[in-house]
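>>> sequence unknown, structure follows:
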C-alpha cells in the first residue's frame, strides 16, 4: 500500500490545494509514482477525464503536477452549488442527486465505505498518495459525519499536516484554536504545521514559532513565502479578492479582454490561456463595475444559467452588453454564457425558473434536461466564409480540443452558422455541430470549455483583434501546458527551500512502519 500524507487547513482558502500540487510535483521529481486525492470537493470549477467523468479542477491540476492523467478516483465526490441552499451531488464523475445541506450531511456516512474502496484502489497503483482536506477539521458541528478531514484520515490511517494562512492574520490563534478543538486522538495524528503565504522577514516569526511549538507539541515544518503563481484556483474566491481585478488598465499594445464575473461562475480556468499571453490584459468585471470598452467581452459558464441571466438584468449589465454589441465589440459566450446569448431558455431543471428570454444576440434556443453532457471533445473550427471578416472562424482547417459540461441542448436558427464541427467525443468519432456565430460575425457561443488552450486558434483570434486595433500580429502564443509545467517546477523549488521535505518523507515512513507493527500485532 502507498505511503500517505494529508494536508488539512485551519480554514478554507489557506492554500492546501496548491501545496498538495507542490508535494505531488516534488515526489514526482524524486521518481515516485504519486497521485492526489480529495474525497469530497465543493467547487464550480470542474473538468472532464478521458473517460467522460467530471471531477474537481484542483485534483486535475494536482494530477498534472504529479505527471499523470486525471482519474475520477482522485475526487470521488464533487458538490456543485446551484443556489445558496442546494448543490448537485456528483459521485464518481456522474450526477447522483440534488440535495440541500441538511439532507447531504445526513447522507454522507453512506458514502464513506465507497470512498474508502476508491481510495484503496487508487493507492494500490501508487507509491505515495497526497490527500487534501476541505475547510477545517475543527468544524465541531460537522465532525460526527465527516468524510473529508479527520474522518477520512482515520479511515485510512494517514498522518496529517496542518496548513495555516498567515496572510489573513491571526495565524498562531488559528493553529492553536484548531488543535485545541480536536480530540486527543486527532491531535496525535497531526505531525506538523506549515505556515503559508508569509510576507516579510521570517526572523520576526521565530519567537512565535517556538512558543506555538511548546504550547501544542507540534513542530512547524516550514514557512512558505507569499509567491506569485499562475496555478489554477479551485474556486473563484481569488478572483473576487484581488486577482484580475480592474486595478490596472491595458496598455496601448495590449488587448483588453473583459470577463463578466457571474454569481455562479464556473470553469473560469477557461481563460487562463488568455491571461498568460503577453499582449492580453484580462480582467473580471464585478457587480457595480463598468465594463468600459474592451476589445473582447466574454460571458463565462454558469451553474445556474437563468439565475445568472436574471442577475445580468437586475445589475444593469444586460444593457451594458447590448450597448457593446451595438458598438460592434465582439462577444463570446461559453456554455452557460452561450445559452444566455440566445433568444429563449427553457429550464425547470437547474434554476427552478421555467423559462426566460435571453439576451437575443444569437438566433438560438436552449432547453434544459436532467441528463448531463460530460465529454472531452475534438472539433474543427468553421473555415472563413468568402468575403467575410470571420473573427471567430479560421483561414484554414484547424483542430481545437476541450470538454463539455452542460445540462442543456441548444438549437440554432437561420440567422446563425455553427462555430465548429465536432469530430470526436471521449475518443469516439462523431459528426455534429457545436456553437453558433451571428451573421454579423461579432457574437459567438460554444459549449466547449478550454477552446483557448490550443495556441494556433487563440493566436489567430488575438491577431484578428489586434488588426482591429491597428496593431501588428504576433507570430506565436504562450503555450499553456509549458507555462503550467514551469509553474509547478517553480512551486516545487520554493517548497524545497522553505519546507523541511526530508522531514515529511520521514514522518510518512515512520507512520507506515507503525502501521506495519500494529498489523503484525
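Ah, there it is. Here the structure is a predicted model, which is why all the values come from computation and not from measurement. Numbering: from 1, shown residues only.
>>> please make it C-alpha for all contacts and neighbour counts, starting now.
Will do.
>>> buried stuff in stretch 23-42?
Going by neighbour count (16 or more other CA atoms under 10 Å), the buried part of stretch 23-42 is 23-28, 33-42.
>>> measure it end to end?
End-to-end distance for stretch 23-42, by CA to CA, to the nearest Å: 22 Å.
>>> do stretch 212-223 as well
One end of stretch 212-223 to the other measures 13 Å (CA to CA).
>>> do stretch 444-463 as well
Using CA to CA, the end-to-end distance of stretch 444-463 comes out at 17 Å.
>>> what secondary structure does residue 467 sit in?
helix (DSSP: H, G, I helix; E, B strand; the rest coil).
>>> and it, how many residues sit next to it?
Neighbourhood size, residue 467 [other CA atoms under 10 Å]: 12.
>>> find the nearest non-adjacent residue to it, please.
Using CA to CA, 6 or more residues apart in numbering and skipping the chain neighbours, the partner closest in space to residue 467 is residue 473 (7.1 Å).
>>> pretty sure that neighbour sits in a strand.
No. Under three-state DSSP, residue 473 sits outside any strand and is assigned coil.
>>> pretty sure it sits against residue 466.
Yes. Between residue 473 and residue 466 there is a contact at 6.5 Å, judged by CA atoms under 8 Å.
>>> with neighbour numbers in mind, choose between these two.
More crowded of residue 473 and residue 466, by other CA under 10 Å: residue 466, with 19 against 14.
>>> comparison target below:
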C-alpha cells in the first residue's frame, strides 16, 4: 500500500554488526517478493566496498545492490546505491556519487560532506519508491555505534526517511547473539527502537529446539518478536562485499579438489567475486594467498583487481611473491591478470598526474610487453567481447562471445614484440560492444604461448564456456581428466531461487508481508 504521497512501502534490514548476513537476507527478500509478482528495488544509501558493478548507463554501484537487483529481476541503477566508498590507503577513500567518482577524500573530509549528501540519498530513495512496489533497504554495520550515530547516513536516519519498519539480524555462528540483539536495542533511542519490528537469527547450526528458551527470553526482554531462525548454509551465498570474507584463505570447490588455483590476496583486492564461479566447480580448490611459499602446488596463478595497483605491486615485490610468480611463469605455470592484475603483468606503470601515487614510473613484473598510464578519467562500462586467443588458456573457445564489464583507471598498450620473427601479439579478447554501442577494440594482451594473459574484463568466469575451457586447459597440463560438468553448474537464477526457498521456509513471511501491506 502506497503512502499518502504515492510512494511505495519499504522494509529495512539492519544488523548487530557487519557480516551478519544483511546482504544475503535482502537478496532473498528481493526474490521472494518479486516471485510473488511485485516490482522490487534494493537500496543501500552508502556502501563501502571494493566489489562493484556497472549499471546500464555506465555508473558504478556496490556489487551487492547489483546482485539484489538481479535477484529481483530488475535492471540495477545508480539510485539503488547513491553513495559508494572505495577504500584507499592512508584512511582515504574514493567517493562515488550516483555512479560517478567525485574525488578521493580522507575519512574526516568525507564526514564533513555528509550533510550535502543527505539530499542525494533522499532523492534516490523517493525515485525508487515512486517507480517500484516495494523498496528493500540494507543498512551497514550496526545502528548502535554510538560514536558514529551523529553523522550516520545509512541506518536509522534512512529508516526515518523511508518511514520503514526494521528487521534486526544477529549472527549466532560467531557467538553472543542474544547479547548482541539485546544490547543493540538497548543502545537505540526510543523512536529508533520502536522502528524495529522483528528479530532474525542467522547462521544457526544444530537442533532448533535448543533455541526455544533463548527465543522466549528475547521476546520477554525486548518485546520484539523473533520472526525466524535461518540455518547456516554455505552453498547459497551471494558475492561478498568485504575482503575480510577471504581471510579463511580458501573457497573449496564441490568435491575433492584436483585442480589448485591460487589468487593473490592483495592488500587492496577488488572485485574478488570474479572468481566465485571457479570455486563452485567440482574438483577445484581456489586459494587466496599472501605469502610466497603458498604458491607451492598451484596449477594456475591469478592476479586480481585492486584499488591501488602501485601499492599492491610493491607488496608483491617486498614479500618475494613477484620474483616467485615470474619464476613460475617461466617454468610454464599459467598466469592470468585481471584489471589491476593485468597492469602489474606489464613492463611499466606510469602515473604522471599522480592519480594513484606520487611515483611517476614503477616497473611491472615484465611478463607482458605492456605499459599502463594512469589518468583521472575512470572507465566504467558494460561490454560484450569475442574471444580472439588462438593459443593458450582460452583458445578452444575462440570466436565465442562473452559478457563482462570494465572498472579501471588508466589505459594499457602493447609496446613491443618479443622478437622480429614473431607474429604481432594479439589481445585475447576483442570488445565488440561498449554500453550498447558497436565497436571493434582489442582487449588485453598475452604472450606467444597464450599461457600468460592479461585482460580488463571483469565477470569473465560467469561465462560458462570460458570457465570450462580455462579449467580444461589446466587439467590437460596436469594430466588429469576434465570434469564433463565444468561450465554447466547451476545458474545464478537457480541460486536465487534456492536462497528464496530456504529463507521463506524459515521466516514468518506472513508477518513480514503484513509489515509492508503486500500480501504474499
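Alright, I've got the coordinates. Just so it is clear, the model here is predicted, and its values are computed rather than measured.
>>> quick revisit: which among the buried residues of stretch 23-42 of structure 1 gets closest to residue 56 of structure 1?
Using CA to CA, residue 41 comes nearest to residue 56 of structure 1 of the buried residues of stretch 23-42 of structure 1, at 6.5 Å.
>>> alignment lookup: the closest one to structure 2.
The pairwise alignment with structure 2 assigns residue 41 of structure 1 to residue 47, based on TM-score structural alignment.
>>> hmm, who's touching the helix or strand containing its match?
Assigned by DSSP states H and E, residue 47 of structure 2 falls within strand 46-48. Strand 46-48 of structure 2 has contacts (CA atoms under 8 Å, 6 or more residues apart in numbering) with 62, 81-87, 140, 153-154.
>>> kindly recompute the last result at 10 Å.
Residues from elsewhere that reach strand 46-48 of structure 2, judged by CA atoms under 10 Å, 6 or more residues apart in numbering: 61-65, 80-87, 93-97, 117, 121, 138-140, 152-155, 241-242.
>>> which parts of the lengthiest helix in structure 2 are buried?
Counting by DSSP state H, the longest helix found in structure 2 is helix 107-131. Within helix 107-131 of structure 2, the residues that count as buried by 16+ other CA under 10 Å are 107, 110, 117-118, 120-122, 124-126, 128-130.
>>> swap in stretch 245-257 of structure 2?
Buried, per 16+ other CA under 10 Å, within stretch 245-257 of structure 2: 250-253, 257.
>>> which of these lies closest to residue 223 of structure 2?
Using CA to CA, the buried residues of stretch 245-257 of structure 2 come closest to residue 223 of structure 2 at residue 251, 39.9 Å.
>>> what do we get in structure 1 for that closest one?
Aligned counterpart of residue 251 of structure 2 in structure 1: residue 244 (TM-score structural alignment).
>>> what's the neighbour count on residue 487 of structure 2?
Around residue 487 of structure 2 there are 23 residues (other CA under 10 Å).
>>> translate it into the numbering of structure 1.
Counting by TM-score structural alignment, residue 487 of structure 2 corresponds to residue 478 in structure 1.
>>> show me the contacts for the closest residue to its match other than its chain neighbours.
Counting by CA to CA, 6+ apart, residue 478 of structure 1 lies nearest to residue 277, which is 5.7 Å off, once chain neighbours are set aside. Shown in contact with residue 277 of structure 1 (CA under 10 Å, 6+ apart): 254-255, 455, 458-459, 462, 476-480.
>>> tell me the secondary structure for the aligned partner of residue 461 of structure 2 in structure 1?
Counting by TM-score structural alignment, residue 461 of structure 2 lines up with residue 452 in structure 1. Here residue 452 of structure 1 is recorded as coil under three-state DSSP.
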